[in-house]
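S.K.: Sequence plus predicted model, see below.
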Amino acid sequence: MTVTTDAEARGRGYPLTRLKGRWIDDWRPEEPEFWAQGGARVARRNLIFSIFSEHIGFSVWTLWSVLVLFLGPAYGIDPAGKFLLTAVPALIGSALRIPYTFAVARFGGRNWTIVSAALLLVPSVLAAFLIEPGVSYSTLLVLAAVAGVGGGNFASSMANINAFYPQRLKGWALGINAGGGNLGVAVVQLVGLAVLATAGNGSPGLVAGIYIPFIVLAALGSALYMDNLSQARNDRRAMRDVARDPHTWIMSVLYIGTFGSFIGFGFAFGQVLQVQFKAEFDTPIKAAYLTFLGPLLGSLIRPVGGWLADRLGGARVTFWNFVAMAAAAVVVLAASLQASLPMFLTGFILLFVFSGIGNGSTYKMIPAIFRARAQLGVANGGDAAAAEHEARRLAGALIGIAGAVGAFGGVLVNIAFRQSFLTYKTGDAAYIAFIAFYALCFALTWLVYIRTHPRKLAGV
């Protein structure tokens, strides 16, 4: 039994009956007839509104990557203090991703999207009215921490959309969902640029205030057009079960390298330009002209990572992508040593692009791992339906854990920059750390998922 709109239920051979609220029961996306006769339409509608809500969530989460550009001498905050202001929402956002993933199973994807969108009003309203010269640094830290609620939206959105789509389309669907959300990082920086260009650097609250009506629209759209999947309500033990699986922590490390880099650089890039190239970026608006470009390209190309993984295999794409990220970080290091701004910008933009591709390919690997195990179990005489259910259950839980750990990478990036600039007055030590970590990631991908060994999972 399923619930959706009456128009979708009539005339398509879709065997639906209405349950209480907007709950869908008996969701079978792997069956071609079910998918063709209405499943695809329902999934697409949920995907559209999921993207919009997640997009606004990312913008609010990374709001402080823009707001710190407004904190001039009147606020009395040094670069180290500004890096801390961007690390705090990254930390809170990463911590919230675990409970946000649980919330989808507990309350339903639609219901939780409404709540999580509405919660974005809190940091936006507070920032709109409280940021002004004379405000204490501790107050700014609290405001930055509250903005972390936007970071949780990604985990709940991805877990929800993962349940709607069949295996053959997961890479595309998760890539589109995440890419549309990631665009919020670039868009909030464009909003900041527009405010700096029109109102000057004395109106930081205006950046936050612009998002208030869009938050309301996201909550209303979710309420009117999204659905809950009843099958996602069952296993409270899924997170505990998947936490015992070594693949969970391997994929979490890989996601630190991809998404952690993307969100960490998104928070820090404007500050890095202002600190490392002071002469070229002596005003906030000069940095703002460039900070949106990397997140924009990284977000737009994320679906390409999922698309490539669908065709070439997630592990293979992820491996070569980490090789490329290490090479791009070498370019950034060389540019820093030579004080070459064009080379520096080129290397950083490449890092954003490759992190976007890697975001898509690593997320494709997650359901593929459990799908491969399910197929192995069926080949050994197991029940196909039970194996498929188990794969979807564990994949959804792993998406939550990997999303949370990966987002914590954004904290590590900002801490690395803060410590490097405090100790050495340049970001060189941070760039060396990034190179070493990307090397670890491509070695780990090859050892576990590419090289031939007895426990290798086929099709990952």
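M.R.: In hand now; what should we look at?
S.K.: Please make it C-alpha for all contacts and neighbour counts, starting now.
M.R.: Fine.
S.K.: what residues are up against the spatially most central residue of the chain?
M.R.: Closest to where the C-alpha atoms of the chain average out (CA atoms, centre = their mean) is residue 154, at 5.4 Å. Counting by CA atoms under 8 Å, 6 or more residues apart in numbering, residue 154 makes contact with 54, 57-58, 97, 178, 181, 403.
S.K.: rerun that using 10 Å as the cut-off
M.R.: 50-51, 53-55, 57-58, 93-94, 96-97, 100-101, 160, 177-178, 181-182, 399-400, 403-404, 407 (CA atoms under 10 Å, 6 or more residues apart in numbering).
S.K.: residue ranges of the helices in the stretch 301-450 of the chain, please?
M.R.: With helices called from DSSP state H, counting those that start in this stretch, the stretch 301-450 of the chain shows them at 314-338, 341-379, 384-424, 428-445.
S.K.: Please enumerate the strands of the stretch 101-250 of the chain.
M.R.: Per DSSP state E, counting those that start in this stretch, the stretch 101-250 of the chain carries strands over the ranges 228-229.
S.K.: Surely residue 157 touches residue 47?
M.R.: Yes. Residue 157 sits in contact with residue 47 when judged by CA atoms under 10 Å, with a separation of 8.9 Å.
S.K.: Between those two, which is the more surrounded one?
M.R.: Counted by other CA atoms under 10 Å, residue 157 and residue 47 do not tie: residue 157 has more neighbours, with 30 against 23.
S.K.: can you count the residues close to the closest residue to that one other than its chain neighbours?
M.R.: In space, and not counting its chain neighbours, residue 157 is closest to residue 50: 6.2 Å by CA to CA, 6 or more residues apart in numbering. For residue 50, the neighbour count with other CA under 10 Å is 30.
S.K.: Tell me who's in contact with residue 50.
M.R.: Residue 50 is in contact with 44, 109-110, 113, 153-154, 156-158, 160-161, 177-178, 180-181, 218, 221-222, 225-226, counting by CA under 10 Å, 6+ apart.
S.K.: Quick check: neighbours shared by residue 157 and residue 47?
M.R.: Between them, residue 157 and residue 47 share the contacting residues 174, 177, judged by CA under 10 Å, 6+ apart.
S.K.: one more structure, for comparison:
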Amino acid sequence: MTATGTAPAPPSRGGRWIRQWDPENETFWKETGEKVARRNLLFSVLSEHIGFSVWTMWSVLVLFMGPEYGLTPADKFMLTSMVTLVGAVVRVPYTFAVAIFGGRNWTIISASLLLVPSVAAFLVMEPGTSFSTFLLVGLLAGVGGGNFASSMTNINAFFPLKKKGWALGLNAGGGNIGVPVIQLAALAIIGASGGPRVLLGIYIPLIVVAAVLAALFMDNLENVKNDTGAAKDAARDGHTWIMAVLYIGTFGSFIGYSFAFGQVLTNQFGRTPLQAAYVTFIGPLLGSLIRPLGGWLADRWGGARITLYNYVAMGAATAVLIAASMQKSLVLFTVAFVVLFVLTGLGNGSTFKMIPGIFQAKAQAQGLTGEAAAAYGRRLSGASMGLIGAVGALGGVGINLAFRQSFLSYGSGTGAFVAFLAYYAVCFAVTWAVYLRRSAARSQATTAAEAKPQLSYAEV
């Protein structure tokens, strides 16, 4: 472990590169690291927040699109599904981008790219525009979904293991809250009889501000750059894909429901766009705010345990949703949906806390200690987060497609909720079998770990 307790050499204004970074060194962390890490976290949250707003703007733009736009409910679900799909796919290259360009540099670039879908939507948002044009412009909004992957990979490298749950939860929660914020903005604009271009006109200058602030106040870490091989190593590790399955259940649910909630209320319960907008923001807002709590609970009691219990609660909330949907009870349906949103937020925090803990445990099982173990964990967990985030976001695609098919087949979302309940049961079983069942932990241990039978993933 590096013994220094002094600050790294100040980065030059031309590049803002930090060449020495050792957050596991408590002296370094207290004297220098924490202040720098928190500053980067703040402006990372801002950029990611606006990215989420741009990514999910079509969840509210479709509420503006009345009969004069000529789109069916199936068209709108297809539109939001494709936006979600692009947002998931671009998370993979965005993960590599941090290692290629540096965290600060890529934040500037990725924030600036948000201007493309925002300006394009501003230009075409009017009756008479073809569905194919809306679909093409909607696909551009998917770049906003990539900001999450690069931001989480970057911030993961700034914080020590014992702070990662809180830091990653705050980073992701601050980004996720971009969903209800744009929905609240849409509510205000609809209520004031404004049009969708007013909403887009608000966000375009905010994007410029986020890019400028990232340029002025963020830093690049030298030890993260030029490690593109980490993503390849993470892709070969089975835990990356196991955690991706679990993250589909939490974040996939969060982003999928964020896109679909308003449409379900209008199509199944006959709510007007304004009536739907009054409640659609509540679930994403609470789910975003509680995500850091999920990370904190995981820091204290273990991410695997919190994730397991959270899936039990998600299953119960979904069962209530099925009953409310069949009984056509709007009040019960809305309350249960909001509760489910809250649980997705908790699960988002706990699952992402598990990732660095898993790779730290693997490092120790291989006989690594101190900074060597921490470096191994940072390297693979940072790379895997982007891949896990990409696959997890695909869950949002599945949710919107499931709703589309359910409405086409049954005229309601009940069939989709039954499928979601089954998936949460699978996630519960996977969490228990891989990370909490004692025999599973032993079977995955390496030869080096056999001398340490107490090693378990239950504490991750």
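M.R.: That came through, no problem. Everything quoted here is computed from the prediction, not taken from an experiment.
S.K.: what's the TM-score here?
M.R.: TM-score of the superposed chains, computed with TM-score structural alignment, normalised by the length of structure 1, equals 0.94; 443 aligned residues with a CA RMSD of 1.5 Å.
S.K.: and the residue nearest to residue 157 of structure 1, what pairs with it in structure 2?
M.R.: The alignment partner of residue 50 of structure 1 in structure 2, by TM-score structural alignment, is residue 44.
S.K.: which SSE is its match in?
M.R.: In the assignment (DSSP states H and E), residue 44 of structure 2 maps to helix 34-55.
S.K.: with structure 1 superposed, average distance for that helix?
M.R.: Superposed on structure 1, helix 34-55 of structure 2 shows a mean distance to its aligned partners of 0.3 Å (mean CA distance after the TM-score superposition for structure 1).
S.K.: From residue 49 of structure 2, how far out is residue 88 of structure 2?
M.R.: Residue 88 of structure 2 sits at a distance of 16 Å from residue 49 of structure 2 (criterion: CA to CA, to the nearest Å).
S.K.: Compare neighbour counts for those two and give me the winner.
M.R.: residue 88 (30 against 26).
S.K.: Identify the residue of structure 1 aligned to that one.
M.R.: Match for residue 88 of structure 2 (TM-score structural alignment): residue 94.
S.K.: Show the contacting residues for that match.
M.R.: Contacts of residue 94 of structure 1 by CA under 10 Å, 6+ apart are 88, 148-152, 154-155, 260, 401-411.
S.K.: about what we covered before: who does the helix or strand that the helix holding residue 44 of structure 2 is followed by touch, helix- and strand-wise?
M.R.: Later in the chain than helix 34-55 of structure 2, the nearest helix or strand by DSSP H and E is helix 57-64. Secondary-structure packing of helix 57-64 of structure 2 (3 or more CA pairs under 10 Å, 6 or more residues apart in numbering; DSSP states H and E): helix 73-89, helix 115-124, helix 131-140, helix 178-191, helix 196-217, helix 253-268, helix 273-280.
S.K.: how much does the fourth one stray from structure 1?
M.R.: Read that as helix 178-191 of structure 2. Helix 178-191 of structure 2, aligned to structure 1 and superposed, deviates on average by 0.5 Å (mean CA distance after the TM-score superposition for structure 1).
S.K.: orientation of that helix relative to helix 34-55 in degrees?
M.R.: Computed by axes from the mean of the first three to the mean of the last three CA atoms, to 10 degrees, the angle separating helix 178-191 of structure 2 from helix 34-55 equals 50 degrees.
S.K.: quick one: helix 178-191 of structure 2 aligns where in structure 1?
M.R.: Aligned using TM-score structural alignment, helix 178-191 of structure 2 spans residues 184-197 in structure 1.
S.K.: swap in the third one?
M.R.: Mapped onto structure 1 with TM-score structural alignment as the criterion, helix 131-140 of structure 2 occupies residues 137-146.
S.K.: Can you list the buried residues in the matching stretch?
M.R.: Buried residues in stretch 137-146 of structure 1, counting neighbours by 16 or more other CA atoms under 10 Å, are found at 140-141, 143-146.
S.K.: ok, the residues you listed vs residue 120 of structure 1, which is closest?
M.R.: Using CA to CA, residue 146 is the member of the buried residues of stretch 137-146 of structure 1 that sits closest to residue 120 of structure 1, with 9.0 Å.
S.K.: Identify the spatial nearest neighbour of the closest one, chain neighbours not counted.
M.R.: Leaving aside its sequence neighbours, residue 146 of structure 1 sits nearest to residue 123 (CA to CA, 6+ apart; 5.5 Å).
S.K.: Could you do residue 422 of structure 1 as well?
M.R.: Here the residue nearest residue 422 of structure 1, using CA to CA, 6+ apart, is residue 80, at 7.0 Å.
S.K.: Tell me which residue of structure 2 matches up with that neighbour.
M.R.: Applying TM-score structural alignment, one finds that residue 80 of structure 1 aligns to residue 74 in structure 2.
S.K.: same question, residue 122 of structure 1
M.R.: By TM-score structural alignment, residue 122 of structure 1 lines up with residue 116.
S.K.: For residue 143 of structure 2, see how far away its match is.
M.R.: Between residue 116 of structure 2 and residue 143 of structure 2 the distance is 9 Å, computed by CA to CA.
S.K.: which of the two has more neighbours?
M.R.: Between residue 116 of structure 2 and residue 143, residue 143 has the larger neighbour count (other CA under 10 Å), namely 27 against 14.
S.K.: The more buried one and residue 50 touch, don't they?
M.R.: No. Residue 143 of structure 2 lies out of contact with residue 50 (CA under 10 Å); the separation is 11.3 Å.
S.K.: Find residues that contact each of these two.
M.R.: By CA under 10 Å, 6+ apart, residue 143 of structure 2 and residue 50 have these common neighbours: 111, 114.
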